[in-house]
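1. Sequence first, predicted model second:
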Amino acid sequence: MLREAEMAETTIRHRLTEPTGTVRCTAGVATMQFAMADIIADFLVKYPKVNVFAHAADRTVDIVGENFDLAVRAHSDPLPDSNLVQRTLAPAPWYLFAGTDYIEKNGAPKNPQDLQTHPSLFMMRTGVSPVWRLRHARQARDEVVVPLTPRLIADDMVGLQQAAIKGIGVVALPGYIARAAVQSGALCRILPDWLAGDSTLTALIPYRQGLLPSVRSFLDHLAAEFPKAVLL
């Protein structure tokens, strides 16, 4: 009887520590589509007893009020102070891209000043004027400010990328957004020695202590895989 009781206790403890159940996560649409889709699929393969509810939305989701276990935020400025626990997942620098056909027809700019002779596509953000502030990736230099008269201003990264692929102009995007298009040959990175901006991918969780094994495993998986997902 004692042996059976010990075996039962061991089984219960194992179930409490083994990742099981459902993880509810939320992220921006582009982040979910271009960075997290493969990461989540790999997690589900690795942890067959865990299910994931993945919610994509470009609004700010109240993860406590809407009962999410975790949110992934892509941001250029520090996130506002809150009671949420933050864990940095990966830097996500912005680069300049143009369609391969566009470069073949028009040539690639050789320096930041050449950008003023090329049409531009601009990601609309609150309080941000249509300029690119470029800095050298390896050398400490003052930034180069490139004023723009964009052919397209939008708050949709997917649409901006598609316009660049069609040859409408040059676009600045986080590298992970354009990664697949670069690998397929649809887009080219231009001025590779220059960065068009900095951003960070951060996970937010409601609390640090008492995370379910499934949520902790998912968070650790994101931290391990995001640095690979954002590389060009």
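-> Thanks, I have it.
2. For the rest of this, base every contact and every neighbour count on C-alpha atoms.
-> Will do.
3. Contacts only, for the residue nearest in space to the middle of the chain.
-> With distances taken as CA atoms, centre = their mean, residue 31 lies nearest the centre of the chain, 4.3 Å away. Shown in contact with residue 31 (CA atoms under 8 Å, 6 or more residues apart in numbering): 74, 177.
4. quick check, it in a strand?
-> No - under DSSP: H, G, I helix; E, B strand; the rest coil, residue 31 sits outside any strand and is assigned helix.
5. do you know how far it is from residue 58?
-> Per CA to CA, to the nearest Å, residue 31 is found 10 Å from residue 58.
6. The nearest residue to residue 135 once chain neighbours are set aside: neighbour count?
-> Distances taken as CA to CA, 6 or more residues apart in numbering put residue 143 closest to residue 135, at 4.7 Å, once the chain neighbours are dropped. For residue 143, the neighbour count with other CA atoms under 10 Å is 14.
7. between residue 31 and residue 58, what contacts are shared?
-> With CA under 8 Å, 6+ apart, residue 31 and residue 58 have no common neighbours.
8. what about the strands in this structure?
-> Counting by DSSP state E, the chain has strands at residues 21-27, 50-56, 70-75, 85-91, 94-99, 120-123, 131-136, 144-147, 152-154, 170-174, 187-190, 194-195, 200-205.
9. let's bring in a second model and compare:
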Amino acid sequence: MDDLNDLFFFCAVVKHNGFSAAARAIGVEKTRLSRRVADLEKRLGLRLLRRSTRSMTLTEAGERFYQQCQKVVDDAEQAYESIAELKNEPSGKVKLSCPVILAQSYLAPILSGFMEAYPKVSLLVVATNRQINFIEERFDLALRVTPAIEDSASLVARELGGASRILVASPDFLERNGHPEKPEDLNAQAIISDIQDGEVQWALSTADGHSHTLDLTPRLVTNDLRVQVEAAADGVGIALLPEPIASDALRTGELIHVLPEWSGSRHTIYLVYPRPRGMLPSVRSLIDYLVEEIPKTLDD
């Protein structure tokens, strides 16, 4: 493909009615401008301009060529302007992946504040419990809940906060099945747990350093924490849940904290995104907002 700058130079000469005026307008030496237009005519095999000492006019071929070239130049200028707008003000679409329970419990309550602060930004929030591929699926950001995650060569992982998991059950369940007094008592109880292969292993610990690991066969298995909360409140069994997820049901008395001196491993919320080379303001604005707001929801 020919150098598109030559189209721009040609249009500038026509627009400013001469090489001298065009050279001054676009900041290019007159001799260079004349040479580039001459090279363009040579490649086309047609004269585009009639030159004289006092005037310059378009040939028929030049007139046709100018009309098409000006469209190309206008489109290119609009493309640059649209990118400049993105660089200067947050706008456009941001695509975010988030676990289902996180979207329901932590993200939904704070989204309206972001949308109000950045009216030109639109969000596509995909609530999914699987780990997405940033490149193939064209995601900008992802919220992930995991015991630990580290930066990589291509991704940044920012810790936003987290909570330990606690044992909970309904008053009715405990009345029917008894209150566990030590971790070993859980072996005889109905258990609600995340999806795992085969047996479920719960690693419990106390604040003073004692630990106990249990291999359990759950009665109900689901990767939806909201289902676990509701099942525990309905008396299905004992669940090991992130404390903020169970907090509402604990306040209302639907759930009771079981073995309160023991807790499960801490799960941390991370904001993960590709390393910020050429990051758009819309993406940066959402990162800054989530870094500030999600820790507040964890503290509530």
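-> Perfect, I can see it now. Not measured: the values here are computed from a predicted model.
10. counterpart of the residue nearest to the centre of the first structure in the second structure?
-> Counting by TM-score structural alignment, residue 31 of the first structure corresponds to residue 102 in the second structure.
11. Please apply the same query to residue 150 of the first structure.
-> So, by TM-score structural alignment, residue 150 of the first structure is matched to residue 218.
12. And that match, how far from residue 199 of the second structure?
-> 8 Å.
13. ditto for residue 70 of the second structure
-> Per CA to CA, residue 70 of the second structure is found 70 Å from residue 199 of the second structure.
14. Those two: which is more packed in?
-> When neighbours are counted by other CA under 10 Å, residue 70 of the second structure and residue 199 differ, and residue 70 comes out ahead with 18 against 12.
15. Spatially nearest residue to the corresponding residue of the second structure for residue 76 of the first structure, not counting backbone neighbours?
-> Matched across to the second structure, residue 76 of the first structure falls on residue 147, judged by TM-score structural alignment. Spatial nearest neighbour of residue 147 of the second structure, chain neighbours left out: residue 267 (4.5 Å); criterion: CA to CA, 6+ apart.
16. how many other residues sit next to the aligned partner of that neighbour in the first structure?
-> Residue correspondence to the first structure (TM-score structural alignment): residue 267 of the second structure is matched to residue 199. Using other CA under 10 Å, residue 199 of the first structure is surrounded by 16 other residues.
17. ok, residue 199 of the first structure - contacts?
-> 74-77, 91-94, 174.
18. a markdown table please, covering these and showing distance to residue 64 of the first structure and neighbour count.
-> Shown next, in a markdown table, are the contacts of residue 199 of the first structure (distance: CA to CA, whole Å; neighbours: other CA atoms under 10 Å):
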| residue | distance to residue 64 of the first structure | neighbour count |
| --- | --- | --- |
| 74 | 19 | 20 |
| 75 | 20 | 14 |
| 76 | 23 | 14 |
| 77 | 22 | 9 |
| 91 | 25 | 19 |
| 92 | 26 | 24 |
| 93 | 29 | 19 |
| 94 | 30 | 21 |
| 174 | 28 | 26 |
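19. can you list those in TSV and add distance to residue 194 of the first structure?
-> Output for these, formatted as TSV (distance: CA to CA, whole Å):
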residue	distance to residue 194 of the first structure
74	21
75	20
76	17
77	20
91	16
92	14
93	10
94	9
174	13
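20. And the residues you listed, which is closest to residue 157 of the first structure?
-> Residue 157 of the first structure lies nearest to residue 174 out of the contacts of residue 199 of the first structure, by CA to CA, at 9.1 Å.
21. Map residue 216 of the first structure onto the second structure.
-> In the second structure, residue 216 of the first structure lands on residue 284 (TM-score structural alignment).
22. what does residue 174 of the first structure give?
-> Per TM-score structural alignment, residue 174 of the first structure is aligned with residue 242.
23. Who's the closest spatial neighbour of that match, skipping the chain neighbours?
-> Per CA to CA, 6+ apart, closest to residue 242 of the second structure is residue 165, 4.1 Å.
24. wouldn't the one you found be in contact with residue 261 here?
-> No - counting by CA atoms under 8 Å, residue 165 of the second structure stays clear of residue 261, with 11.7 Å between them.
25. Show where whichever strand or helix holds residue 24 of the second structure falls in the first structure, residue numbers please.
-> If you go by DSSP states H and E, residue 24 of the second structure is part of helix 19-26. The alignment of helix 19-26 of the second structure onto the first structure (TM-score structural alignment) covers no residues at all.
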